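Trainee: Predicted model, plus sequence, below.
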Amino acid sequence: MKTKKDYSERTDIEKIQSNWTKINGLFSREEWSSAILRASTAVEISANYVVRQELELKRNLEPEFVNHLLKWANGVQGKFDKLLVPIFKGSEFQKELKKLNKKVRDINKERNLIAHSGQFKKKSTAKRIIEESEIVINTLIKKYDNDFKLKKQNGKR
């Protein structure tokens, strides 16, 4: 019998995939607001992955320091503005990040309206946020893993 790996022991990629599976389940159950929260979480984890790839693996910074930076940056928008954009300043990838920033702002705005104001969202908003999240996640992760694909789901969007 296959046992599930504890969430805290999963890699960032495994966390993204498990959140993506959850997103699709929530969407199929018409839990629009919860699907948006999970989509935002998956985007934030993908930002964490990129930061770790660059700072820990390429620049040999200590994982504890990188984790401190990730907590300090707080949230997906903070990670884009305070970490990703400065890390990639002057690079070709910075241009990709600038293209993604409008989507990240939209994802973060809708997430905050749910988390901080208690708003309920419609199917159309959830669909838009999930689609934007998929673009952001794929763009970020494919910088390091060309074979990465979010698992396709049966849920109709």
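Mentor: Noted; the coordinates are in hand.
Trainee: Only C-alpha atoms from now on, for both contacts and neighbour counts.
Mentor: Noted.
Trainee: other SSEs contacting the lengthiest helix in the chain?
Mentor: When the chain is parsed with DSSP state H, its longest helix is helix 92-117. With contacts taken as 3 or more C-alpha pairs under 8 Å, 6 or more residues apart in numbering; DSSP states H and E, helix 92-117 sits against helix 32-52, helix 75-79, helix 123-142.
Trainee: Swap in 6 Å and give it another go.
Mentor: Helices and strands touching helix 92-117, by 3 or more C-alpha pairs under 6 Å, 6 or more residues apart in numbering; DSSP states H and E: there are none.
Trainee: tilt between it and helix 32-52?
Mentor: If you take axes from the mean of the first three to the mean of the last three C-alpha atoms, to 10 degrees, helix 92-117 sits at 140 degrees to helix 32-52.
Trainee: Presented hereafter is structure B, for comparison with structure A:
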Amino acid sequence: MGNAQPRDYNDRSDIEKILSQWKKLDGLLSRRDWSAAVVRAATATELTLNYAIRHEFRTRSQLDAAFVDSLLKWANGLAGKLDKLLLPLLMGLPRQPAVAALSGLAREINDRRNSIVHRGEFTDEAPAHQIIQSCRQFVEGVVNQYDPAFSLPALGGGARTRPPVIQP
């Protein structure tokens, strides 16, 4: 009856987590919080790698889910998950070239995220929109290898909304 509580974040699928991050980032854009929006978009990008890695292990091995989760922690971050897990898992498979072609975006996203999170830098509007577009391209490009119908929701007016000008 509309009173359903959302599932706990930890109980959501990787795709549900990606979509949650994307929704949150739209709200951050509406508040003009460019740096936080970039971090959310980068988080959605890393969750995309979790999704692809889990899919590969689930369909090609009988490894325990807890072991796969430990590998994801070991790989630690966007670059580690891409270079240490996903690209080696895809070696020789038809989806490898498409994912490898997106690796430059992943490195750009990772560098920008790290400059915000680890060095305390801020991001202005134009660079934020550019990196968020790179995140969209990466997320959709990877997830579409497994689910061709997947697409991220369009960002609402938040991406273009300016606060009202208050006249004295």
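Mentor: Sure thing, it's come through. Note that this is a predicted model, so its numbers are computed, not measured.
Trainee: Can you pull the TM-score for these?
Mentor: With the length set by TM-score structural alignment, normalised by the length of the first structure, the two chains reach a TM-score of 0.95; 157 aligned residues with a C-alpha RMSD of 1.2 Å.
Trainee: rewinding a little: ok, and for the longest helix of the first structure, which residues are buried?
Mentor: Within helix 92-117 of the first structure, the residues that count as buried by 16 or more other C-alpha atoms under 10 Å are 93-94, 97, 100-101, 103-104, 106-108, 110-111, 114.
Trainee: In the second structure, what range does that helix match?
Mentor: Alignment of helix 92-117 of the first structure against the second structure: residues 94-119, by TM-score structural alignment.
Trainee: The longest helix of the first structure vs the second structure - mean distance after superposition?
Mentor: For helix 92-117 of the first structure, the mean deviation from the second structure after alignment is 0.9 Å (mean C-alpha distance after the TM-score superposition for the first structure).
Trainee: quick one: that helix to chain centroid distance?
Mentor: Computed by C-alpha atoms, centre = their mean, to the nearest Å, the chain-centroid distance of helix 92-117 of the first structure equals 10 Å.
Trainee: go on, stretch 132-145 of the second structure?
Mentor: 8 Å.
Trainee: now do stretch 13-31 of the first structure
Mentor: 12 Å.
Trainee: Would you check the span in the second structure matched by it?
Mentor: Against the second structure, stretch 13-31 of the first structure falls on residues 15-33 (TM-score structural alignment).
Trainee: buried ones in the matching stretch?
Mentor: 15, 17-19, 21-23, 25-30, 32-33.
Trainee: Could you do stretch 45-65 of the first structure as well?
Mentor: In stretch 45-65 of the first structure, counting by 16+ other C-alpha under 10 Å, buried: 45-56.
Trainee: Pull up the aligned stretch in the second structure for that stretch.
Mentor: Mapped onto the second structure using TM-score structural alignment, stretch 45-65 of the first structure spans residues 47-67.
Trainee: Contacts for that stretch, please.
Mentor: 14, 86, 139 (C-alpha atoms under 6 Å, 6 or more residues apart in numbering).
Trainee: repeat that with 8 Å
Mentor: Here stretch 47-67 of the second structure makes contact (C-alpha atoms under 8 Å, 6 or more residues apart in numbering) with 14-15, 17-18, 68, 72, 78, 81-82, 85-86, 89, 139, 142-143, 146.
Trainee: among the residues you listed, which ones are buried?
Mentor: Looks like these have 14-15, 17-18, 68, 72, 78, 81-82, 85-86, 89, 139, 142-143 buried, using 16+ other C-alpha under 10 Å.
Trainee: Take the buried residues of helix 92-117 of the first structure and lay them out in a markdown table including distance to residue 62 of the first structure.
Mentor: Formatted as a markdown table, those follow (distance: C-alpha to C-alpha, whole Å):
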| residue | distance to residue 62 of the first structure |
| --- | --- |
| 93 | 24 |
| 94 | 24 |
| 97 | 25 |
| 100 | 28 |
| 101 | 28 |
| 103 | 31 |
| 104 | 27 |
| 106 | 32 |
| 107 | 30 |
| 108 | 28 |
| 110 | 34 |
| 111 | 31 |
| 114 | 35 |
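Trainee: what about the aligned residue in the second structure for residue 145 of the first structure, how many residues close to it?
Mentor: Matched across to the second structure, residue 145 of the first structure falls on residue 147, judged by TM-score structural alignment. Counted by other C-alpha atoms under 10 Å, the residues lying close to residue 147 of the second structure total 11.
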